[in-house]
Structures are given as structure tokens and as C-alpha cells.
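[1] Below is the structure, and that's it, no one-letter string:
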């Protein structure tokens, strides 16, 4: 353990009115133009000024309608799935207004085809000069299944089995062009060397894909792979494929246990225990004094209706518990959807006394994202302590308000970390993968 270990940072976004915080669109200080391109371009510039490693967008493919078997509550109150624009076009625009910031988007292995994904991220990697990242998800609820004609939804482990083969195909497609296959001999009239472009010819249980990809090999060869699985099967998948593992763990004890399990899973997969960067979600509230920061947090929390959190929780749990009384305990929610999130809620409850209403309030204020509240020095000290304990390699900063949280963090916390040698003062590597130091070959 070393006090000089660098801390990696990512900005967490959803292309809509809510991120983890369900209060974002209700910001009393100003409107949040989440349907505007200028909104996201401004955020990208701010994160690049703070030398963040990358930004990534979470995404899902359905409006939430599990709570009460209706979309009424989620749309009325503005839950996490009330609006989600496609993040890929937004990342293209972000690429145009930045030079170094990594650019990540969520895409599902359950409701897409490997060729589409490989093509999208090869394109993004080219136009951004090697800054593309893919947050791999398997999709988890019936609402998404119904939008694609797949009923019933695949089982939890079956989704990951499919995802493993999906990744195998995508990697074959990205590797179908050798790095020097593109010749561009203008005088001789030779565009590419066909001997260095291969067919994939994949035939498996889930997919058939001939290939090759119709895009030359991109600067990184493939996007940086991000994954956030927290179940046993999810961790095994992440250990095989991921270069960044995103985790939302509500306490220091759970952060430490999660990272310990990830390191062991990486070794079991034949990789070095530090082959993937573990980055924990964190929501900062920053004030000139601790009291001011606490007042910001309390104002934020006062904007949360527990029912909006319950609508999102029902979607994540893939369970309609709207018929349960609000004083029922969360132990009565079935383990059908996001198993990691339900397990985390139960760990917070401890003795099992957390009610569904309590869970809704916690979910609404930040989907269990841990919060650090205090002065910029307080925030910097706590983040350094977590990394120095070995519980994380960095943080996915989740905003309470936009762009307010990112601006506060970049202008107040980052300079303190830079002075301590814990945050970068320049972008010293061109590609995102080089910057994160995850150059290990994956097969």
C-alpha cells in the first residue's frame, strides 16, 4: 500500500432527468436541460478540465412499469427510467468538444447483436482517437424483454452465458482487421491488404456471425471494457472480460469485501489481481464548511418522494411489490432482478427492519450510492483513505445536481488532490486504455 497511488476518476451520467439522484431535474437553483446537447457538451468540458479519465452513461431499454404494474408512478414523479436517450450520439458530440476525456456508453448483450456493437464502438474509437469504452450489461427486467419480443426474460445466469459468447464474437470482429491491414497506397491504388482481413466464421449456441467487421482496426483495437456485475456470476464475467469494474457499495466494509472478491475472481480467471481497475460510486456534497455541505445534502434529500425511488427499485428488482404495504420489510421482495442491489439494501437494514418506504427514500436519493459530505478537504481526505485502504482504485462520481456537483468537484476537490500528487495534472497518454494502464491482452 502506498500513499502515492494515483486515483482514477469517472463521471457517471444518464441521458435523462435522473442519474442516481432522483432530485436532479428538480434542482431549485436552475433548470437542468437534459434533452439539450449543450448540457452534455458542457459537462464533458468540465470533466476534461478536471482531468477525469472518462465519462460513461448508464442506460436501460424500457420505461419502468413494475411498481403497481404500471408506468403511472415513474412517469408522474420522474424516476430513473422516465427518459433515457441513446448515449452513443451524445458521446460523438462529446468527442468533438474534448481531446482526452474517455467516452463510455452502456450497451446490452441481451438485446443487440455483436456485429452492431462492434461497429458502433469501433466507430466511436476512431472518431475520438482511441477514447471509446463499453459498459457491458446483460439487461435484467421484463419491461426490456417486452420491448424486444422476448418473453419470458432470460434467467440471470443464462444472460451471462449469452454475454460470454457475445464478447467472444465481438472480440473476433474487432480482431478481424490486423493493425496494418489498411494500406492507403494512393499512388499504387491499394486501399487495404485483403490477406490481413479475416472472416470470423463464428457459429455458437447464441450467435452466428461471419464477419469481417466493415471498419478497419481502431486506435485501441477494441473499446475499454467496463462491467458492474455484483452477483457471483456477474463477478466471474467481469473477471474474464473487464478492464474497469464499476461498483456501487453503500459502506466501506462492503467496498472492501467487494474488491477482495474481485481480486480473487481475477486470479481465478488467470489474470493478475490488479488487472482491472475497481472504481466505486460516490456522491459528494461539498461546502465551504461542513455545515454548508450538510445543508446541501438536506436540501437535496427534501426533494425526494419515496415513491419515485420505489418505482426505480421495482424495475431493478424486477418485482411488483406495489401491492405490499409501505411498512412491509424489504425481505418480502423476491430476488429476481438486480441481486447485488437487493443484497446491499438488506445489508443496510442489518436486522431486517428496513421497510419498503425506507428503501424507496434511500433509492430515490441515490440508489444506495455512498455519499461524502463536507469541505473539499474532507472529501479529498475520505477518497484518499478509501484508495489507500485498498478498497478501490478510483471513483465514479455520481452527481446530486447537474452540472453543479461536477463543477464543485473539479474546481474545489481536484486541486487538493493534485497538490497531494493523487490526481493528474495533465493527460500523459493518448488512448484511454493506456491512461488506465489496462493493456493486458484479452482473448
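    Looks like it arrived, so ask away. All values reported here derive from a predicted model rather than from experimental measurement. Numbering: from 1, shown residues only.

[2] Going by C-alpha atoms from here, please, whenever you check contacts or count neighbours.
    OK.

[3] Using the three-state scheme, assign the nearest residue to residue 129 once chain neighbours are set aside.
    Excluding the flanking residues, the one nearest residue 129 by CA to CA, 6 or more residues apart in numbering is residue 219, at 6.2 Å. Three-state assignment for residue 219 (DSSP: H, G, I helix; E, B strand; the rest coil): coil.

[4] residue boundaries of the strands in this protein?
    With strands called from DSSP state E, the chain shows them at 8-14, 54-58, 102-108, 132-137, 182-185, 190-192, 202-203, 208-209, 224-227, 244-247, 277-286, 371-374, 394-397.

[5] Burial check on the residue lying closest to residue 272 once chain neighbours are set aside, number of neighbours?
    In space, and not counting its chain neighbours, residue 272 is closest to residue 266: 6.4 Å by CA to CA, 6+ apart. By the criterion of other CA atoms under 10 Å, residue 266 has 23 neighbours.

[6] Residue 153 too?
    Look at residue 153: counted by other CA under 10 Å, it has 18 neighbours.

[7] cool, and residue 83?
    As a burial measure, residue 83 scores 22 neighbours (other CA under 10 Å).

[8] In this structure it contacts residue 17, no?
    Yes: with contacts counted by CA atoms under 8 Å, residue 83 reaches residue 17, the gap being 6.8 Å.

[9] Against residue 170, how distant is residue 296?
    Applying CA to CA, to the nearest Å, the value for residue 296 to residue 170 is 44 Å.

[10] which ones are touching the closest residue in space to residue 185 that isn't next to it in sequence?
    The shortest distance from residue 185 to any non-neighbouring residue, by CA to CA, 6+ apart, is to residue 191 (6.2 Å). Contacts for residue 191 (CA atoms under 8 Å, 6 or more residues apart in numbering) come out as 182, 183, 184, 185.

[11] One more to weigh against that first structure:
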């Protein structure tokens, strides 16, 4: 295989305020006051595109005191100052309606010229009380709902055939007769007539991303997702997850290259390892241990403030994964991390402060490239969800120092492959299944 045909890795930039380290906002170089300034995120988007990264990603939720913009609004503004980079937003299924979500993503895909992606989540328990709900639906029920939700969105995007718009001024016809269809969907959770009130997106569907790694999450990913954002602390864990999910694809008539698995990678970079360690120690000193222990107590279901920080993590009092109704895989990851590395409470707090359970890295750009290459070549990843612990400097360092090294090794592109997110990820544009079904029926 020559270098031009060599498998290339994919890189997403996870934009997250002043950085993925929870104390990043306190660092002298960060600018947390700019989190709501669209010019700041536009500059970050342009930096990621300068590095030829596949996409950028905005997480979202419907509860808490988050100092960030609503993602559809923000990504539409980012689309205006970029040309090739993909634009991925988290949108939950539990507290939305399929028609609204399908319409918004179709709009974003049209605005961006085919660069939209949807990170499909079921939503957090804390959101229930903001939507007139007394409780959060049970885990398996949420995933059943999500499967139906995604299926409806696909049918709505397909409700307009690709050649439905004709704009024939002479004949006085804007929309070709018979090219727009009601979907008449009747399911367990939803009843949707359709059609969508906007033409089919340029990509057919936005790229479908999924972030759950529980059993239900892996099955949904194998059935519907085209990218998985996942979290792993070790190469062995990532390899096991990669093999498991890829093996499920055949059951849905899919091939391995139709799903890209991208673990989180959260680097602190320095020109020397000592420089990187110094930055890591500085961020850890700025971390509010009291707040971190409080959050960990909420996750464990018991008050950890009664323990000394340098006591071993009291795993015997933690909730089991079966007792957790949400973020099951992340809960298990944290338990495994504390157990496998025999961490104290203080050590666990610092490990989670860096990226909430994703793989953290502290070192030089060359060392970072070594880790990325190892995971990519040894069956653990198709690419990475890059999560710098400090913005904007961490993203700039990754783009200017890590990516050139990956390019030198023939692992990463030196030019975008196309103008849409699907083209750059090597994903096919889905055919209009609804239109094809009607044509097959008429020909039969």
C-alpha cells in the first residue's frame, strides 16, 4: 500500500469554553469571559480548520448553570467563517421532538453546505425537572425512545426526494409533483405525519454521532451511528470496545468502515516533558478540591467529605453500575480507574479534573503523536476526539505541533478530501430510502 492510499486517522476538536480541565478558567492564559463571545469560538473553529481537522463538536445539555451558547445558533455562526470543517452538536432525544430536531439539522446542513453532524444522546437525569417531568425515564426505555426518534428523523429527511426542487419559472412549478411525501409514522413513542417543511439536507442525513458506551449505547451505535465518541483510560480497554462494536455491525448489514470510533484524548502539551508537567501541576493547584469531592460524592451516592483526601477511594460504598440511571459506562470507567490504579481520593479528583474520565496525556507533541499512532495502528481507534485541557493555547499547540508530526508519519491528511463532513470522514451519502421504496413499489 503506498502512502497516498494508507488509512488515515480522523480528528475532532471538542470545543469547551476555556478548556477541558475544570480549573482551566482560573489559569492566567485562559479567557473565560469570552465564552459567550462568538468571535472567540470563531477563532477556535478557524484554528481547528487550519489544522485540517475533520470536525468540531459542541456538547450540550438542558440543566445546570452552563456558561455557553445554544449549539445550533453557535454552529450557524461558525459555518459563516469556515469552509470545510464539520460542525457537530449534541441534541438529546428524551426532551425534544423528532420533527424539530430534523428541521434544525436540515437547516444547519444547508447553511454550512453539508457539514452538520448530530451527536445523539438520551439526556441527563437533571433535565427532567425543566421539562415538566417528575422523573427521568429508565435507561433502556430512553434508548428505545432514541431508536424510534432517529428513525423518524431519517424518514423526515427522506420525505423530500433529492430532485424535488425544480424552480421551473416557465411552467410555474417550484416543487416537482409526487416528490414530497408524508411519512405517516406510528410508533410506540411518536406519531408523525410529515413531510418535513425543508428540503432534504445536502448530505442526505447529517453525520450521526453517538456517545454512549453502555450495552444499549453500543447497540444503538452499531445500528445507526457513523461516529462514536467514547472514553477509555487504557489501550486494552479501547481495543476491547473497538472490537466489540465493530463486530456488531454485521448484524445490521454494515461494514467496519461505516462507523468511526474516536476515543477522547485530552492533552497538556509542552516543548519539553518538564514544561508540560509544570502546566499540569499548575492546573491541579487551581482545582477546587471541595467542589470536586462534592461532585464525586453525588456520583458515588454517599458523602466522601468524611474521608481524608489521601485515603484510598472507598469503592465499597459506591453505587454499582446497575443502580445508575444514566452515564452508566462513565460510572463504570471511574470505578475501574480507581480500582485498577489504587487511587486515593485526591488522585482520582485530579485525574477526573483533566477530562472527566477521558484519556489524559501530559508530555511533548512527539510523545502525543506516539500515543495516537499506537492506538490507531493497534485496533483501538479510527481517530480521536481531541479535548485540550486549556484553550486556546492547547488547541494551537495540537494544531501547530502534533498534527504536522502525524502528517510526517503519513497518518493524517495534508488536504481536505471534500467539502462535506461525510466526504472528509469517508462516509457515503445515504440514498433516499423513502423515494427508492416508492419507486420499487411502482415498478413492482
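    That came through fine. Bear in mind that the values here come from a model prediction, so they are computed numbers and not experimental data.

[12] now what about the TM-score between them?
    Remark: TM-score between the superposed chains equals 0.89 [TM-score structural alignment, normalised by the length of structure 1]; 421 aligned residues with a CA RMSD of 2.2 Å.

[13] circling back: neighbour count: residue 296 and residue 170 of structure 1, which is higher?
    residue 170 (23 against 18).

[14] Quick one: map that one onto structure 2.
    Here residue 170 of structure 1 is matched to residue 153 in structure 2, going by TM-score structural alignment.

[15] which ones are touching its match?
    Residue 153 of structure 2 neighbours (CA under 8 Å, 6+ apart): 98, 99, 101, 102.

[16] and if you look at residue 412 of structure 1?
    residue 376.

[17] And it, what's its match in structure 2?
    Counting by TM-score structural alignment, residue 412 of structure 1 lines up with residue 401 in structure 2.

[18] and what of residue 402 of structure 1?
    Here residue 402 of structure 1 is matched to residue 391 in structure 2, going by TM-score structural alignment.

[19] ok, the equivalent of the residue nearest to residue 272 of structure 1 over in structure 2 to residue 217 of structure 2 distance?
    Using TM-score structural alignment, the partner of residue 266 of structure 1 in structure 2 is residue 249. Distance of residue 249 of structure 2 to residue 217 of structure 2, given as CA to CA: 13 Å.

[20] residue ranges of the helices in the stretch 1-150 of structure 2, please?
    38-50, 71-79, 98-112, 139-158 (DSSP state H, counting those that start in this stretch).

[21] possible to save these as CSV with distance to residue 372 of structure 2?
    CSV is the format used below for the helices of the stretch 1-150 of structure 2 (distance: least, CA to CA, whole Å):
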stretch, distance to residue 372 of structure 2
helix 38-50, 17
helix 71-79, 28
helix 98-112, 30
helix 139-158, 31
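
[22] Which one of these lies nearest to residue 213 of structure 2?
    Closest to residue 213 of structure 2 of the helices of the stretch 1-150 of structure 2 is helix 139-158 (CA to CA; 12.0 Å).

[23] For the closest one, give me the average deviation versus structure 1.
    Compared with structure 1 after the fit, helix 139-158 of structure 2 shows a mean deviation of 0.5 Å (mean CA distance after the TM-score superposition for structure 1).

[24] distance of the residue nearest the centre of structure 1 from residue 88 of structure 1?
    What sits nearest the mean C-alpha location of structure 1, by CA atoms, centre = their mean, is residue 58, with 5.1 Å. As judged by CA to CA, residue 58 of structure 1 and residue 88 of structure 1 stand 11 Å apart.

[25] okay, and the common contacts of these two?
    The contact lists of residue 58 of structure 1 and residue 88 share residue 105, where a contact means CA under 8 Å, 6+ apart.

[26] Mind giving me the PyMOL command for buried ones among the contacts of residue 191 of structure 1?
    Here is the PyMOL command that selects the buried residues among these (16 or more other CA atoms under 10 Å):
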select buried, resi 182
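
[27] hmm, which of the contacts of residue 191 of structure 1 are common to structure 2?
    Retained in structure 2 by both residues aligned by TM-score structural alignment, their matches' CA atoms under 8 Å are the following of the contacts of residue 191 of structure 1: 182, 183, 184, 185.

[28] Pipe the residues you listed into TSV and attach distance to residue 77 of structure 1 per row.
    Output for these, formatted as TSV (distance: CA to CA, whole Å):
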residue	distance to residue 77 of structure 1
182	52
183	55
184	55
185	59
